[in-house]
Structures are given as C-alpha cells and as structure tokens.
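> Pasting a predicted model and its sequence here:
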Amino acid sequence: MARLDAQQLLENAMAETGLSDWADDSFQERFTLAVAHIQSIPMDEPGRQAAAENIRWLLTDRLRFFDDRNRFPLAAEVIERPMFASGEPRSGTTLMHALMSVDPDARALRFAEVMHPSPPPGTIEGADARYLLADAEWREINAKMAKWLHCHPYNDMLGNGLPEDERTWAFDFRVMTPTAWWRVPMQNLAMGLPTDAPAQYRIHKAMLQAFQYRRQPKYWVLKGFHTTRLKAFFDTYPDATLVWLHRDPVMVAASSTMMMADIMEGIVGQIDLVKEAQAHLERVRWSIGHTMSDPLVNDPRIHHVRYTDFVADPIGTLRGYYGFAKREFGARQEQAMRAYLADNRGDRHGKFHYSTQVLVDAGYAIGDLNDEFAPFRERFGVPVEVRG
C-alpha cells in the first residue's frame, strides 16, 4: 500500500496552483507531523486515497487563500467590535450563535466560505458556486453521520451553516475537525500537533477580513471555544465582547460524549463509550481548571450567563448581551430571532438522548463529580442539572 509522502503532497499542491508561499515558516514541519499521524492510523487503500485527496484540498486552499492577501488589500479591513459566543461544548452556544446570525445588521461565518475560502466572496459577481459545492458536501456529511443531526440539527443549513471559529484553522493542520476530514476513516481528529494561539487567531482574523472585503458593512457575530485562549483572543480582538455560557460540567461531559460518539460512529464505526466518556471528562476537568485559574475570566469585556437562564429566556438573554456589547437590539433583531425559534425546533431531526449514565458506566460516581465541580458551580451560580 502506497504511503503518504509529505514532501510530494506539498510539491503537488504548489504545482497545481503555481504558488509556493505557505505563509508560515513552521508550516511544512507541522504538516509533516500531521501526515505522520495520519500514516500511523490503519487504513485500507481507499481510505489512504481519501486522505491524500483531502490533503490536496486543504493545501491548495491554503496557498490560494494567502495569495489573495497579495492580490487584494484585505489586511486593511477593520474588524470592528465583533461579538462572540463561547463556553463549554453543549452549553447552548450554537443556538445563541444561530439567533445572533439572523440579526439583519450582523454577519456570520458560513461553511461554504470557510470550507472554500478563496477568492474573497465580495470579488465574485453573480452566484457564488462554492455554495452549491458546500451544499453537496454537507449532504454527504449528513448521510454519513446521520445521528449528528439529532444533537446538532443546524447541520441542515448545509453550506449556509454556521461553523465554529476553530474551523478556520483546518488548513493549518493544528486540529483535524470532522467537517474537514469526514471522508477519511480515522477517529483521532484532534491530537497533539503543535498549537500556537496567536498564529491561529491571525488566520481567523484574515478570514474575517477576506469575507468582509467589498461587502455591505455589518458587524461580526461569531462562535468558538475561546475560553482557554483568552489572552491571544483579546490581543487579536481588543474591542471584542464575549458572552460566556456556563453549564453543569457533569452534563457537559455526558452530552459531549454522546455527541462525539454519534459523529465518530459515522466515520469509523462502533465507538468505545467508556474510553470516550473518560476522554471527555478529562477535557472538561482541564477546561474548568483553566476557567478557575485564569485571571482574564474576570475581564470586563466578558458577559457571563448561566445556561439555564438562556434556555428559559433566549431572547431576553440576548437582549442583555446586546446591551452589554452596546449594540442595538430592536424590533428587527427580536422579530428575526423569534421567527428562527418558531421555525427551527431543536428536535426536528429526532431526539438526542443522553444522560449521566454514560459516566456511571465508565466508572464515575456522579455525587463525587458534583463535589469536584462545586467551586465552579458556586462561582458562576450553576445548578446541578438533573436529566431523566
């Protein structure tokens, strides 16, 4: 079986595009590590071919994207007072972002643009073909990972869907997300490649600049897991505001476990739920530990909200965040958001089932976990969440 050759893959992408600037002196070394990781995963020949084609897509996109910054004055674009939703996974951030995205005065990232970021959308006359391409790709994703729609019904938006900010880094080979690697039969989509938060945020900002160029002025509304990278985040966006949703960490671990099991089952088959639960609980422990120790958690640009309050009154919660961010929240915003809630039931593709039983089955005592996270609950007023 042919092995993936990192240098040959790089050379092929340069030959295909006629470009050679990777825009990062460390990129080729990091890419070689990523290829070595992929090479270590048992795959048949079709899987290896899928990996090679996926890499070709990401490499050529990277070269073209950074070349756009030479062809157009994208670096001059000012990203003014962007609004971000953040928090632990499964804490309501996606719904909050979806509601913000229908604000008629706002602009959100869209999968079609992030998955195929060149050329800048504002330079295209007429219909943007990347939306048809991304729609087809998302139909493939939804067919392969049908259970994902149960916990993440927003995937029915296809190419017009709302990516997390981390998806802008797919072609940087620091993380490997399901929406970039769904055709490749491997489970370890997030692994120990070298990370560099300031460099990653530079790419994120570059995408906002590219997607804003020559388009109607609007403010950005975004969503990502920024809470463990606050210094780099605010260094990049000093006039940003961030609404941080806080949820019961035990329920976060349980829900995340089942969500990722549903996603990965569509890619690699049966998942070991015990190992998955252990991994997610450890990630939650690490993240909550960071929250409890980082002094920037108290930054005045952060608006802290309880998940339970958002679920009880999503519109009121967003009105509060807009007031905090000094953005108008008028009838246009409220009507658009209420219409979204009425037209997009969370269980429209089926009920997502999860409970803390998955943690019990992995050997954890829920009472002990509740005690472990008690200081976090007390600090942010987060109640123990009971789910039948």
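Happy to help now that I have it. Residues are numbered from 1 along each chain as shown.

> okay, CA-based contacts and neighbour counts for the rest of this
Will do.

> Could you grab the helix/strand/coil label for Leu245?
strand (DSSP: H, G, I helix; E, B strand; the rest coil).

> residue contacts, the residue nearest to Thr317 when sequence neighbours are not counted?
Sequence neighbours aside, Phe310 is the residue nearest to Thr317 in space, at 5.6 Å (criterion: C-alpha to C-alpha, 6 or more residues apart in numbering). Contacts for Phe310 (C-alpha atoms under 8 Å, 6 or more residues apart in numbering) come out as Gly92, Gly316, Thr317.

> In ChimeraX, how would I select just the buried ones from the residues you listed?
Entered in ChimeraX, the line below selects the buried ones among the contacts of Phe310, by 16 or more other C-alpha atoms under 10 Å:
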select :92,317
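
> For the contacts of Phe310, could you give me TSV that also reports secondary structure and distance to Met115?
Listed next are these as TSV, based on DSSP: H, G, I helix; E, B strand; the rest coil; distance: C-alpha to C-alpha, whole Å:
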residue	secondary structure	distance to Met115
Gly92	coil	24
Gly316	helix	33
Thr317	helix	31
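
> Now render the contacts of Phe310 as TSV, adding distance to Ala146.
Converted to TSV, those look like this (distance: C-alpha to C-alpha, whole Å):
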residue	distance to Ala146
Gly92	21
Gly316	33
Thr317	31
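
> any idea how far His290 is from the residue nearest the centre of the chain?
Centroid-nearest residue in the chain: Glu164, 2.6 Å away (criterion: C-alpha atoms, centre = their mean). Distance, Glu164 to His290, using C-alpha to C-alpha, to the nearest Å: 21 Å.

> Below is structure B, check it against A:
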Amino acid sequence: MAGSDDFGGDDSWREGLNLLCDGLATEARLNDIGVEIAVLDIIRPMVSRLQITKWRKENPAVAAQQISRPIFIVGQPRTGTTILFDLLAQDPELRPPLTWEVDNPHPLPRSETYATDPRIAETQASIEMSEQIVPGLLAFHPMGALHGQECVRITAGQFCSMIFSVQYRLPTYYRWLLYDADHRPAYRYHRTFLQHLQSGVPGQWLLKSPAHLWQLDALVAEYPDALIVQNHRDPLNVISSISALTHHLRRLASDDSSITDCAGQSCEEIVVGLERGMKLRDSEALAGHRIVDVQFADFVRDPFATIRALYAELGRELSPVAEQNMRAFLAAHPGDGGGGRYTWDDTGLDAGAVREQVREYQQRFGVPDEPLK
C-alpha cells in the first residue's frame, strides 16, 4: 500500500500506538462500523508516515527546508478557533493544510492541480458518509475536503494526538496523553509533515489546534519563531459544547456513549489545559515569546475589527482581496449560533465547583462569565 516498510529512525510512536490499540480493544465499546473506522484511523497515518519517510529519503533536500513564522491558533476548543482559522485561511498570503492533503499527502500536492486533485472528491465523499451515519455532525463541526485541517490530524502519525481521545472513549490513552506522554517527537513529526507538503505547494503556514494550548513549550521548542494566537471564552460553555461534540463524534463508532462520560473527560482536560497554559506562558520556555490574545466575545461582536487588530499585532496588513474573501466566506458560512445542541445540565457537572477551578484563568485574561446554555 505504501511501497515501503521504513518508518524512519525514531520509533517513539510505537508507545502511543500500543496504548491506542489496547484502548480500542478494551475500552472504546466499538460497534461493527466503529471497528472498521478505527482500523482506517490507524492505517491511514501509518501509510502516510511510510510514504513521507520514503519521499524524504529519495529527496533529502526536503529536510533542509525552512518553516518561517508559522501562525498557530490555539486556545480551548469551541472558542471560535475554527471560524477564525477558516477566515484567515481566505488570505491568499497564508497556507493552511487542507483536509484532503493531510489525509492523503502522497503523491505531493501540486499548485497546478491543487483545486482539482481527485483526492479532493474522495475525501469529501468520506466526510459526507460520516454525516449519513450521524446526521447533524457537520452542522456541529463543519468539515470539508477543502477546509483547513487541524494539527491533531497531522500528529496522529506519531499516535500522540488528542484526535483519538476525542473520537473514541479511551480513558487510559487520554490520561497518558494528558500527563505522561512526551509530545516533542510529535512536534518533530509535525515539522516533517509540513516540510513534505510545502515541497509541493509552498507558503506561510496557518495552523490550528486547541491541543497546542497543552504543549506550548514543545511547540515553541520546535518552532521558535512561531506566531501564536490564543482564543478565550468562558470555560463552562466550552466544556458543555465540547462534551456534546465529543458525544456526537463517538456515536460514529460506538452505540454506547454518554454526554456525562464525555463531560468528565472534557472538564479534566480543559482545567488542566488552562492551568498548564498559564504556567507555560510564565515559564522560561516562553520568555519573550509574544502571544496575541483574542476574546471570543469581541470576535462574535465584530469579527473584522478583531481580525484587523490581530493582523496589526502580527505585523501583517489585511489586504482588500483577503478581506473580500473573508467576507464572502462568512456570508456563505454564517453558523447557527449553536442552537439547542447542548446545555450545561447535560454535563452532570457542578457549575459552582468548575467555576472555582477556572476562576484564576478568567481573572488573568479578563474572560467574562457567560450565561450557561
């Protein structure tokens, strides 16, 4: 399938793979379709890793390519990171990794066929199949072959990625990921993956994943000149929203999922992530590293004022073409405000207790309480 059995000299990915496979077999409560999905979710990144390793050895100059001033959008999930990412991706001066090329990175994407590659249709068909299995999934979390893809889909190739612990019930794996895993090899592989893609279609990288908030030190160690944007929102509404999304995703592969189970994991991850993020921003590892903060409330109130201010902070100019593209995208994707897809009561968590856990974060960054949905 990959034309190679060489995974490269670093075999640290095997630890995560072993834990993942154990969890899928003993904890994930997979249904028959879930087993098929899980097998594909393991095989796809392994094949990509083999193909990238082979191409890199055949084309050693790729390893010397620079990745300059990549922009990373981080922050808690469900804080507007996706729509901000999608809007900035309309800037022709920025280069997001698209879903189709992340899922199928070989052969290399090419500028002349970047919008017509047959892998686009294949990827889109797979996404639409997910919507058929769990109707409403794409309304909850818009996806598409031509949409920018999150970095967790890239670090899946190291099997050290939050994508697995969100999509599947994996309590042992997610606690390893949260507390014990060494994420530095995942960021090295992330760089390898970006070098591979940009050897076909170059550009200044625009990247996004809430998972980076948990590992800011590993991120800046690999990308010392990274430009980091952190979104902020009331963590309680974040927890209820991500719990419902996690439940929706897990229903693709399991008939036995509950929002309360998802909420327990989401709450632990969010609280740990916010605490760790604050400590890292005060640490020597990030000393002198500037991070631009974006308030969710400001973005919702006036997205283009927020984007102009962000561009000024990043030392960029918002060109008329970029703004026009962004406005067209926003008009075509207005969102539905979340509707009634989740409520705090669904989580089964004590709002007062969780509020106390996140109060320091809210005070530090001036994040207001929101009415609980």
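Looks like it came in fine. Just so we're clear, the structure is a prediction, and the values are computed from it rather than from any experiment.

> Can you give me the TM-score here?
Scored against TM-score structural alignment, normalised by the length of the second structure, the superposed chains reach a TM-score of 0.87; 362 aligned residues with a C-alpha RMSD of 2.8 Å.

> The second structure: which residue goes with the residue nearest to the centre of the first structure?
Residue pairing (TM-score structural alignment): Glu164 of the first structure is matched to Glu150 of the second structure.

> go on, His37 of the first structure?
By TM-score structural alignment, His37 of the first structure lines up with Gly23.

> now the strand or helix carrying its match, how far from the chain's geometric center?
In the assignment (DSSP states H and E), Gly23 of the second structure maps to helix 13-26. Remark: helix 13-26 of the second structure is offset 20 Å from the chain centroid, using C-alpha atoms, centre = their mean, to the nearest Å.

> Kindly calculate the angle that the next helix or strand after that helix makes with helix 13-26.
As assigned by DSSP H and E, the chain's next helix or strand after helix 13-26 of the second structure is helix 32-58. Here helix 32-58 of the second structure runs at an angle of 170 degrees relative to helix 13-26 (axes from the mean of the first three to the mean of the last three C-alpha atoms, to 10 degrees).

> helices and strands around helix 32-58 of the second structure, which ones?
Helices and strands touching helix 32-58 of the second structure, by 3 or more C-alpha pairs under 8 Å, 6 or more residues apart in numbering; DSSP states H and E, are helix 99-103, helix 184-198.

> After it, which helix or strand is next?
Scanning onward from helix 32-58 of the second structure (DSSP H and E), the first element met is strand 71-75.

> Next up, the contacts around the closest residue to Thr32 of the first structure other than its chain neighbours.
Computed as C-alpha to C-alpha, 6+ apart, the closest residue to Thr32 of the first structure that is not its neighbour in sequence is Ala6, at 5.5 Å. By C-alpha under 8 Å, 6+ apart, Ala6 of the first structure lies in contact with Phe31, Thr32, Val35.

> Likewise for Asn237 of the second structure?
So Asn237 of the second structure contacts Trp344, Glu370, Leu372, Lys373 (C-alpha under 8 Å, 6+ apart).

> if we go to the first structure, which of those residues are intact?
Mapping the contacts of Asn237 of the second structure onto the first structure (both residues aligned by TM-score structural alignment, their matches' C-alpha atoms under 8 Å) leaves Trp344, Glu370 still in contact.

> Mind putting the contacts of Asn237 of the second structure into CSV with distance to Phe159 of the second structure?
What follows is the contacts of Asn237 of the second structure, written out as CSV (distance: C-alpha to C-alpha, whole Å):
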residue, distance to Phe159 of the second structure
Trp344, 32
Glu370, 36
Leu372, 35
Lys373, 34
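
> Looking at the contacts of Asn237 of the second structure, which are in helices?
Among these, DSSP state H puts none in helices.

> Leu88 of the second structure -> the first structure?
So Leu88 of the second structure corresponds to Met100, using TM-score structural alignment.

> From what I see, its match and Ala106 are in contact.
Yes: Met100 of the first structure is within contact range of Ala106, at 7.5 Å (criterion: C-alpha atoms under 8 Å).

> Now do the shared contacts for those two.
What both Met100 of the first structure and Ala106 touch, as defined by C-alpha under 8 Å, 6+ apart, is the set Val221.

> ok, the two, which is more surrounded?
Met100 (27 against 17; other C-alpha atoms under 10 Å).

> Which of the contacts of Ala6 of the first structure ranks first by neighbour count?
Phe31 (22 neighbours).

> so who does that residue touch?
Phe31 of the first structure touches Ala6, Phe173, counting by C-alpha under 8 Å, 6+ apart.

> Next up, the contacts around Leu208 of the first structure.
Per C-alpha under 8 Å, 6+ apart, neighbours of Leu208 of the first structure: Ile79, Leu109.

> brain fart, Leu280 of the second structure
Leu216, Asp217, Leu286.

> Good, wrapping up.
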